[in-house]
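K.L.:
attaching a predicted model along with its sequence, questions to come.
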Amino acid sequence: MIDEIRDAAGACIVIGGGLAGLSAALALAPQPVILLSKAPLGREASSALAQGGVAASIGFDDNVSLHLADTLEAGDGLCDEDVARRILAAAPAAIEDLIRLGAPFDRDQDGNLLLGLEAAHSRRRIVHAGGDSSGREIMRALTRLAYETPSITIIERAAARRLIVEDNAVAGLVVNTHCGPVFFACDRIVIATGGVGGLYEHGTNPAGSFGQGLALAAEAGALMADLEFVQFHPTALDGKSFPLKLISETVRGEGAILIDETGHRFMAGVPGAELAPRDVVARAVWRRMTAGHRVFLDARDAVGDDFPRRFPAIAGFCRDEGIDPAAQPIPIRPAAHYHMGGIAVDLAGRTSVEGLWACGEAACTGLHGANRLASNSLLEAAVCGRFVAESISGTSARRPAKTAPSARFVGSDPAPVRGVLSSAAGVLRDADGLRNAVRALYPMAQGDGPARDAAIVALMIVIAALRREESRGAHARTDFPGKAVEARRSFLKLDEALDLAREFAVEPVA
């Protein structure tokens, strides 16, 4: 039962303390904001784990058109070109804004920003901080500023559990806190909760990133888009940690190669080789592993003894696993890394529910299409967080609900879902595996146990993957290896997904 009722008093509630949520909250100042974070602010956010940096066309040999061309190529026909152009055009200003907010980007001896190269980029355009610690350094600056901003009320260790919607408009939010469930009467909410890597057995996102924001929006009736597209990073450190530590693409950008235990460089004959788009590299690594091989990233010749200086965070991860990357190949494997799909939004971050916005990885703007271009994610979070703030500033307050819901809300546990989704909707998929996943997930999504929210998101991903009978970008079907003639985005609501799942659930198992 609800222990406390609070009136948000006209404040906008931002759910999520990563780069997208912080960008929106800071851009809304001096308007009042309530910022909810499941963990202490700045911790357990995917943004803080980002190593590469922020993609922006600021080099002397670069421009927005080139950045757009690379983005569209990686997106494999599904990017919204107009949206992509607007977001990428805002990148140089976003870099300046982050610098103003305190982001300590790396510079050369003359004070110029250093630019890195990552896979599928035609130019050096990755602005980074602390070498391979970009996300951590950016988040440190923005977190400090959020604490210092009087208009932002930060509530930590608070998990949003249910959106209350009346006549397709936001009317309130139920939040689990360390003091018990609290109902906030509010009419403007931003979902900035990150991705779905925590739904997989091997992922690079924090364990708590299992699509909570998507479940909130889906149960409120919001439209979802492109859910089947989950990007697997091809080079996660194959160790014992959860989440797996990421070996940034910048290591390959500096010349590191992929080999198996025999020393065979299996990407040598592929266009782009180790710097091919992530989906291409991830599938090549996965196929090598399923053929019985171990796979390694070898930086000995390309970086060698300079590795600890060039990549201090990665060198630390490797040391923890007993590996010296200057002298040994690094064992790697693909891991769920980024969700191109999410809550369907327009360029202003508006969802199909009035009073509900979304930004960052939880949202699907159409920028990434079927496969995200490296380092466009932090860019999208920073740019679209500000777009959302501008949209909210142009709205007027409505009358939120005053009566709290009477339902009981239990905790969330994605553990029962991980094995099911990893097996069915991993790097490679097929109809039999996806249908079996539907049968396993449907009862959990219909129940009221702790796996419910995670199962809802996983079920919608699986249904979307079943409906896309082609291979495109990060979605690879072994039973439909070809690409459809017409590229179409996919859209799905929870009610529709449950109806389809019900049909699969009663089918006899083949």
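P.N.:
That came through, no problem. Numbering: from 1, shown residues only.

K.L.:
from now on I want contacts and neighbour counts done on CA atoms only, so please keep to that.
P.N.:
OK.

K.L.:
how about the strand or helix carrying Ala69: buried residues?
P.N.:
Following DSSP states H and E, one finds Ala69 within helix 64-75. Taking 16 or more other C-alpha atoms under 10 Å as the basis for neighbour counts, the residues of helix 64-75 that come out buried are Val64, His67, Leu68, Ala69, Asp70, Thr71, Leu72, Glu73, Ala74, Gly75.

K.L.:
adding another structure so you can compare the two:
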Amino acid sequence: MRVVVVGTGIAGLITAYRASAQHDVVLVTKAELAESNTKYAQGGIAAALFPDDSAASHIEDTLRAGAGLCDLPAVEVLCTEGPQRVRDLIALGVEFDRAADGELARGHEAAHSARRVIHAGGDATGLAIEVALLRAVRSIAVEVHEHTFMRDLVVERDTEGAERVVGIDAVAPDGSAFRIDADVVVLASGGAGQLYRHTTNPAVTTGDGIAAAWRAGAELADVEFYQFHPTALAVPGSPLVSEAVRGEGAVLLDEHGRRFMFDVHPDGELAPRDVVARGIAAAMARQEGRPVLLDATGLEAAHHPGFLEERFPSITRVTREHGFDWTREPVPVTPAAHYWMGGVRTDLDGRTTLRGLYAVGEAACTGVHGANRLASNSLLESLVFAWRAADALDADAGTAPPAGEGRRLESAASRVHRLEVVPRSGSAASASRSPRPVAGAAGAATRADIQNLMWAAVGLERDATTLRTAAETLAEWSVDATTVAGLEDRNLLDLARIVTHAALVREESRGAHDRTDAPETREEWRHSLAWHLEAAALTEEVPA
């Protein structure tokens, strides 16, 4: 079977490596092979590997962070299969840091009840994993297309009359269009951090796979839940300052030197990410938008001189490059878009609702993160579910999972897209309707326009009036999709419309979705929303 894998982070590389044993694999990436979100992951990978920890405890922590929306079977798979998958990474050559006694070194991160986060290169875990997996993939027979952009999925009807993905339409490095045929396409193309003006994600994260799946007719789920990392260095580029820094004991201060997070949550700096991010945003609002301070100076005294550079070499280098000595002074930090809990809806083996299409990693929505991801569960999710997807290819070449059960509600996501919103199986959702965004004369928009609007209207805090205005604006916008950059902008605009509309539909606050006009978490909204483009309802073609 010919399997096309789009994306070369941990999810894509694991899928390619595992699938290559039984299938012909084609690996496609729009940048160089090593460029992905994985490369920039700092904190580590969470797994219950130690005698004083358990999968049950990891499950409980994940469910608590997910604010009532985690899919329990998915969480159980993540936490019970995770330890063995980490051992598999070690067998593939990932050199995790070791303590003096030779055991795996482990750190503590927010909302974890145990020290279970293992790391590599201090704060370069993602890079260490990427290097090892690239070495493994290069040792096998895999066809690789670098600097190749996936424009769209190719969908045809099979002999049973069902729609099926049969390949991708791509743009070659020289700008020419060509098609890559496939029996199965696996999307491992990452998230869409470039939706926002401030993001910890690299420039390649424009949601290409998710947008293409959407246009092809696959269901998306949980799209309103975008996680904002609490601590990005408040400098151009918003470089990440890992959760692990606070796990080691760093504290957050306002500009008067006052520690404020215990006013927000009893766990202080180690509260779930959504809570810490909003706590920082509130403190910044009280000081006219100026950043708060992350104070790690006490860690040198608590451990030994040179500890910060030893434990966090990458962050130390970045802070120095921007003129800070964080061993002697607090550094300015601000929240930034970091991780999308939503994505292409899948089952536990990566199958989407469209035959012949799988999704893994941040491009997928397995339901494992619910409304808010637990720190250091992202690399683990990519590893565990990519492994399962690759193995599932042998038994099932893309059969669609059962459609979502429960009551279905219909709404509009943009001036041209009609959707049906499907609660996850077993939910008790009641039907509701949101206003259709007003369609107006198309106006040209830039990527910066989209990012600024999303940051202001669909960021850490949201309300119906602002969301409705944003939806109307997005409905009027168009982009010039004649170049690869323009095609990326098309993807961002499609996804901005969906995220905004989903945020308008969910009339409550839960996890990473904070509605200032609906601050309560409501039991009737304890379900996920899945969104499906109804081709028959299109009033005009999707912009090319």
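P.N.:
The structure has been received and is ready for your questions. If you're wondering where the values come from, they're calculated on a predicted model, not measured in any experiment.

K.L.:
can you give me the TM-score here?
P.N.:
TM-score for the superposed pair, counting by TM-score structural alignment, normalised by the length of the first structure: 0.90. Supporting figures: 475 aligned residues with a C-alpha RMSD of 2.0 Å.

K.L.:
which one of the buried residues of helix 64-75 of the first structure is nearest Lys240 of the first structure?
P.N.:
Ala74 (30.9 Å; C-alpha to C-alpha).

K.L.:
can you tell me how far the alignment partner in the second structure of that closest one is from Val77 of the second structure?
P.N.:
In the second structure, the residue paired with Ala74 of the first structure is Ala65, using TM-score structural alignment. The gap separating Ala65 of the second structure from Val77 of the second structure is 17 Å, by C-alpha to C-alpha, to the nearest Å.

K.L.:
what do you get for Met150 of the second structure?
P.N.:
Shown here: Met150 of the second structure relative to Val77 of the second structure, a distance of 30 Å by C-alpha to C-alpha.

K.L.:
compare these two (neighbour count), which wins?
P.N.:
Counting neighbours by other C-alpha atoms under 10 Å for Met150 of the second structure and for Val77 shows that Met150 has the greater number, 27 against 18.

K.L.:
which ones are touching the more buried one?
P.N.:
Val6, Lys30, Ile168, Asp169, Ala170, Val171, Asp208, Gly209 (C-alpha atoms under 8 Å, 6 or more residues apart in numbering).

K.L.:
can you check Leu27 of the second structure too?
P.N.:
Listed by C-alpha under 8 Å, 6+ apart, the contact partners of Leu27 of the second structure are Val4, Val5, Val6, Gly7, Thr8, Ala16, Val142, Glu143, Val144, His145.

K.L.:
likewise for Arg429 of the first structure?
P.N.:
Arg429 of the first structure makes contact with His475, Ala476, Arg477, Thr478, Asp479 under the criterion C-alpha under 8 Å, 6+ apart.

K.L.:
okay if I get the residues you listed as a markdown table plus distance to His293 of the first structure, secondary structure and neighbour count?
P.N.:
Formatted as a markdown table, the entries for the contacts of Arg429 of the first structure read as follows, by distance: C-alpha to C-alpha, whole Å; DSSP: H, G, I helix; E, B strand; the rest coil; neighbours: other C-alpha atoms under 10 Å:
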| residue | distance to His293 of the first structure | secondary structure | neighbour count |
| --- | --- | --- | --- |
| His475 | 23 | strand | 25 |
| Ala476 | 21 | coil | 26 |
| Arg477 | 22 | strand | 22 |
| Thr478 | 20 | coil | 14 |
| Asp479 | 24 | coil | 14 |
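
K.L.:
what's the most distant pair in the residues you listed?
P.N.:
Comparing all pairs in those by C-alpha to C-alpha, the longest separation belongs to His475 and Asp479, at 11.9 Å.

K.L.:
which one is Ala39 of the first structure nearest to, not counting chain neighbours?
P.N.:
Closest residue to Ala39 of the first structure in three dimensions, ignoring its sequence neighbours and counting by C-alpha to C-alpha, 6 or more residues apart in numbering: Arg157, at 4.8 Å.

K.L.:
number of nearby residues for that neighbour?
P.N.:
By other C-alpha under 10 Å, the burial measure for Arg157 of the first structure, its neighbour count, is 16.

K.L.:
Tyr17 of the second structure -> the first structure?
P.N.:
With the correspondence set by TM-score structural alignment, Tyr17 of the second structure lines up against Leu26 in the first structure.

K.L.:
which residue is the nearest non-sequential neighbour of its match?
P.N.:
In this structure, Leu26 of the first structure finds its nearest non-sequential neighbour in Ala146, 6.7 Å apart by C-alpha to C-alpha, 6+ apart.

K.L.:
residue contacts, that neighbour?
P.N.:
So Ala146 of the first structure contacts Leu22, Ala25, Leu26, Ile152 (C-alpha under 8 Å, 6+ apart).

K.L.:
make TSV out of these and add neighbour count and distance to Asn376 of the first structure.
P.N.:
Below are the contacts of Ala146 of the first structure laid out as TSV (neighbours: other C-alpha atoms under 10 Å; distance: C-alpha to C-alpha, whole Å):
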residue	neighbour count	distance to Asn376 of the first structure
Leu22	28	17
Ala25	31	21
Leu26	22	21
Ile152	25	27
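
K.L.:
could I get these as JSON lines with secondary structure and distance to Gly255 of the first structure?
P.N.:
Below are the contacts of Ala146 of the first structure laid out as JSON lines (DSSP: H, G, I helix; E, B strand; the rest coil; distance: C-alpha to C-alpha, whole Å):
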{"residue": "Leu22", "secondary structure": "helix", "distance to Gly255 of the first structure": "35"}
{"residue": "Ala25", "secondary structure": "helix", "distance to Gly255 of the first structure": "39"}
{"residue": "Leu26", "secondary structure": "helix", "distance to Gly255 of the first structure": "38"}
{"residue": "Ile152", "secondary structure": "strand", "distance to Gly255 of the first structure": "44"}
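
K.L.:
thanks a lot, catch you later.
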